[in-house]
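>>> how would this look folded up:
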Amino acid sequence: MKINQLKFGIYLSYVSLFLTNITNLVLTPFIIRNLGQSEYGLYTLIGAFVGYIAVLDFGLSNTTVRFVAKYRVEGNKEEEERFLYSTTIIYLIITAIILVIGTIIYLNLDAIFRNSLTVSEIEIAKIMFIILVINLGLTLPMNLFKGIITAYERFVFPRLLTIARTVLRAIVVLILLAFGYKAVAIVLVDALFNVAMMILSMLYVFVKLNIRIKRHKLFFSVFKEIFSYSSLIFISVVVDQLYWRIGHLLLGILASTSEVAIFSIGMVFGQYFITFSTAISGVFLPKITKMVVKNATGEELTDIFIKTGRFQFIILGFVFGGFLLFGKKFILLWAGPNYGISWIIALIVMLPLLIVLIQTIGITILQAKNMHGFRAFAYLIISFINVFISIYLVGKMGAIGAAIGTSLSLFLGNIVAINIYYQIKVGLNIPRFFKEVFRGLLPSLGISIAIGSILLLLSDTTWLTLISQCVSYTFVFIIFIWYFGINKFEKNLIKKELRKIKRSKN
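Okay, the predicted model is just below:
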């Protein structure tokens, strides 16, 4: 029986996302407690450091998907082979560059971290760094094979591979920690799993898909086309690194590994917060594209912007309110008593994200209008400003300063600059957006948080108390959102979905 690749690929994506989040939530406290705050900070610092070298992929994975899919539709096998050969050459050059850069950095790690790390920490850092750089050089070309598999619409295999890796890695890491192994062992395990995934992906491409990377005459036009497409993707990757990893690096250089660990835990919750917003916006691209093609007005696009923004605010507002009330208690139970400041760091970052993430549909509108170039370059400029702000604030305030730097860059780039662009160039009605999104929902959230704060009188720091507080807050939030927050259209839509679920069970 032929497998519906798209259908099962979507199901497996959700399974993979669920397993990844659950294993991280379970595994992270074990890693923290077994490594200790200092070595855990070192572990996250070196991972973030190597992440900057990883941007040398230049967005070629997504570029591979686009071009291979295009040549498949056209039935142009020769151009597909020429593209894959050209991309292979580029990846080999990138691998060589990574190894050279990695060697230079490795030889200068003592100088980079001499003011923040001890001699023993630098030695451990060197071992982890060289493992990660060699692993990156070997496995970065795997992105080519991942791109080919996706372009051939084989979604089940890579997702099964990811699920298997997630589960097996968690089991192996837990066993190693139980036997007293430390950060270097975890890094080595990750490296071995990455190599194994690369080999399996290669075998799938060459054996199952019967793809051949044949030598063809190279044309400058091919390289120009590849880099012109991948440049915007590359900018997005650079921005992502500067937004979410610059704090780790600066704290590692200017402060200590303990500060890195505290900051890292706070940023983990910022990343979790982002995942709650992705479920809605992604499915609207086809609909918005059709609206744009039919010359929909700015007000019509604003309407759908508002509808999705309100649903996202319900979800994100609920999560933010719960974390504001009970996040510190959760972190103390989950990570340990040394990570109370991580709650403040997470809140500092989550506050601007609450606005940014209810506007993710705006990115979809920009893509449909082919106007996303401004966003990429604006974010790049703001992210570099973030670097300079963070350098100053880290020196003054440590991990809190790094969080404020990230938060300020989110506010300036993702809220101020992009909303001005939405209003002036895209034609969206931004004042109406915020007025309509917050109507009913913001007061309901505020009242729910105010009532929920009474639950803080239960001061016991136990899992049972925390769970009971969260359940009570959820009950209060649902009541106020249902009766005072959402409008008639939203109530009918929710009732309709609940009826569908009920019928499917019957």
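
>>> use CA for all of it now, contacts and neighbours both
Will do.

>>> for the stretch 1-150 of the chain, which segments are assigned as helices?
For the stretch 1-150 of the chain, helices defined by DSSP state H, counting those that start in this stretch occupy the ranges 5-54, 60-74, 77-107, 109-112, 119-139, 142-151.

>>> residue nearest the centroid of the protein?
Q271 (6.0 Å; CA atoms, centre = their mean).

>>> please give me the structure for this one as well, since I'd like to look at both together:
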Amino acid sequence: MTLSLLRNAFSNLLGAVIPALVALGTVPLVVKGLGDASYGVYSLVTAIVGYFAVIDINVTAGSVKYIAEFNAHQDRDRINETVFFGLSVYALLGVLGGLGLFFGAHFFVTRVFSVPSALVGEAVATLKLAALGFFLGQLQSYLNSIPQSLMRYDIASRIEMVFGTGVPLLTVAVLMLGYGLFEVILLRVLTSAVNCAVLWRCIRRLLPDLAWRKPGAAIRRELLGFSAYSFLSRFATLSYAYADKLIIGALVGVTGLAYFTVASTLANRILSLTYRLSGVLFPAASALAARGEMERLRTLYLKASRYVVFINASVLVLVAVFSYQILYYWMNPQFARAGQVVLAVMALSQFIDSLTSLPSLVNDGMGHPRFSGMFALARAAFGLVVVYLGVDGWGIAGAAWGHLIASVLLTCAFLAAVHGRTVPARLGDLARQAYLPSVFGVGLVALLAAAGNRLFDGGPLDLILLVLLTMALLFAWGMLFVIEKDDKDLAWTRVKGLLSMRKTV
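You can find the predicted model right below:
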């Protein structure tokens, strides 16, 4: 793996890790400041706004692919056409979605979901305000993709880190000053506007020749043609990500939704961090495929899969085995009792889903979004049926098990479909080189950690020691059996170089 790709990968990861830690750390304070019911309304508002994002036809994905290609050939005119076509599309989507949210707010709150009567007025006003946030969020999403398409993840990540850290902290400050849900959403709308302004300033520096240029028919055809299938993937992903909360809000109520949201958000935030490591493979795969370097792409894909699978499996062990203690000390005993199963099962579901991330990125980078789009749509349709049945029969735990069933079945189908077809690697090679080095060792550590968790339940000190021991065993297995020799040698060379520089200074 090249140093440039690694630097972009870790920059992208860092831009998510720190905000995620701050956001997770402030969740108990936000829940306490709003109350369980109001936090459930907050989760419901964000779910409705997120669900409206299904109107996004995912021109972002096409822009990243084609801007990366045009930049490789220094084609400034076509970059200009692509950028301003994308901005026009997302401005239009933001207006349409914002109007739908604003005028539909009362209907959603009073007719569709189970919101306590005392919170109806605030919920409607908050959702109307969130309509403006939706418009700004569409622009922000597209602007953030432009530095990434130029392989400047360092810039995009720094901006994300600043705003992703500042918003949760300012949210807590707003609640400590005695304000409520409406003011929290107002804060997020204002920061989104500032975020857009900062991104635009950075883009102008990266592209000093950027100027309005009417997108030609070829650009529109290429972007919309690529995005048509990519849209299916985004539509399905967003539908699936938010529909479970809408189902729970309708069938269980906002308090149960609060318990599910806290647990599922934790699993999602932690296990989605490694997607930031792999996300840089999309523009890289596009560039390598354009140059015909298929063997290099295959090698890079298998090695990246090997490391990402191990990291995700290790994180899964820590989250699933210690799910009760995490919620107990992070939130409170009530959340731990209500969300323990949800956290463990959703973590496993997120791990299964993560197996499709790298294949999807390479598949799309090769120019075949049809495969990933159709499978994502099938997954969402099947998953929503299973989740609905699970919630109807077993509440929030049923929702988690529904997610897991859908993840296992559709992930296996997707991996079998793309490997050797649109992804330049055989499924057997992926299993042998990426999955097997992690499965046995991480599985054994998980069994030992689970046994230790049952035997040594003496309080926080025992828990800390057991977690540290589990992490040490996972690290040892990774160093001995997962990390390849050439990467160990490269890392050691870099360390020795840094040490020699410090001695010289």
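
>>> can you give me the TM-score here?
Scored against TM-score structural alignment, normalised by the length of the second structure, the superposed chains reach a TM-score of 0.82; 493 aligned residues with a CA RMSD of 3.9 Å.

>>> closest one to T257 of the first structure among the helices of the stretch 1-150 of the first structure?
Distance to T257 of the first structure, taken as CA to CA, is lowest for helix 5-54 among the helices of the stretch 1-150 of the first structure, at 4.5 Å.

>>> what's the local residue count around L455 of the second structure?
For L455 of the second structure, the count of nearby residues is 9 (other CA atoms under 10 Å).

>>> corresponding residue for it in the first structure?
Here L455 of the second structure is matched to L457 in the first structure, going by TM-score structural alignment.

>>> Y229 of the second structure now?
Alignment note (TM-score structural alignment): Y229 of the second structure maps to L232 of the first structure.

>>> contact partners for L127 of the second structure?
Each residue near L127 of the second structure by CA atoms under 8 Å, 6 or more residues apart in numbering is listed here: 45, 49, 101-102, 105.

>>> quick one: the aligned partner of it in the first structure from L107 of the first structure, how far?
Using TM-score structural alignment, the partner of L127 of the second structure in the first structure is F129. In this view, F129 of the first structure and L107 of the first structure are 11 Å apart by CA to CA, to the nearest Å.

>>> again with G413 of the first structure
Distance from G413 of the first structure to L107 of the first structure, counting by CA to CA: 36 Å.

>>> more neighbours, the two?
Applying other CA under 10 Å to G413 of the first structure and L107 shows that G413 carries more neighbours, namely 22 against 11.

>>> hmm, the more buried one is touching F377, no?
No: at 10.2 Å, G413 of the first structure does not count as touching F377 under the criterion of CA atoms under 8 Å.

>>> the second structure: which residue goes with S264 of the first structure?
Counting by TM-score structural alignment, S264 of the first structure lines up with T261 in the second structure.

>>> what's the angle between the helix or strand its match falls within and helix 36-52?
Assigned by DSSP states H and E, T261 of the second structure belongs to helix 254-271. Between helix 254-271 of the second structure and helix 36-52, the angle comes out at 60 degrees (axes from the mean of the first three to the mean of the last three CA atoms, to 10 degrees).

>>> quick one: residues in contact with the helix or strand just after helix 254-271 of the second structure.
Downstream of helix 254-271 of the second structure, the next assigned helix or strand under DSSP H and E is helix 273-278. With contacts defined as CA under 8 Å, 6+ apart, helix 273-278 of the second structure is touched by 9-10, 12-13, 16-17, 304, 308, 311-312, 354, 357-358.

>>> helix 273-278 of the second structure vs the first structure, average distance?
By mean CA distance after the TM-score superposition for the first structure, the fitted helix 273-278 of the second structure averages 4.0 Å away from its aligned residues in the first structure.

>>> quick one: contacts of the next helix or strand after that helix?
As assigned by DSSP H and E, the chain's next helix or strand after helix 273-278 of the second structure is helix 281-290. Helix 281-290 of the second structure is contacted from outside by 64-65, 68-69, 72, 149, 151, 294, 296-297, 358, 361-362, 364-367, using CA under 8 Å, 6+ apart.

>>> rerun that using 6 Å as the cut-off
Applying CA atoms under 6 Å, 6 or more residues apart in numbering, the contact partners of helix 281-290 of the second structure are 65, 361-362, 365-366.

>>> how near is F480 of the first structure to N487 of the first structure?
Applying CA to CA to F480 of the first structure and N487 of the first structure gives a distance of 12 Å.

>>> gap between S13 of the first structure and L161 of the first structure?
11 Å.

>>> before we move on, back to that, any chance of the contacts of helix 281-290 of the second structure in JSON lines, plus secondary structure and neighbour count?
Formatted as JSON lines, these follow (DSSP: H, G, I helix; E, B strand; the rest coil; neighbours: other CA atoms under 10 Å):
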{"residue": "K65", "secondary structure": "helix", "neighbour count": "24"}
{"residue": "L361", "secondary structure": "helix", "neighbour count": "25"}
{"residue": "V362", "secondary structure": "helix", "neighbour count": "27"}
{"residue": "G365", "secondary structure": "helix", "neighbour count": "27"}
{"residue": "M366", "secondary structure": "coil", "neighbour count": "22"}
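
>>> quick check: the farthest pair among the contacts of L127 of the second structure?
V45 and F102 (11.9 Å).
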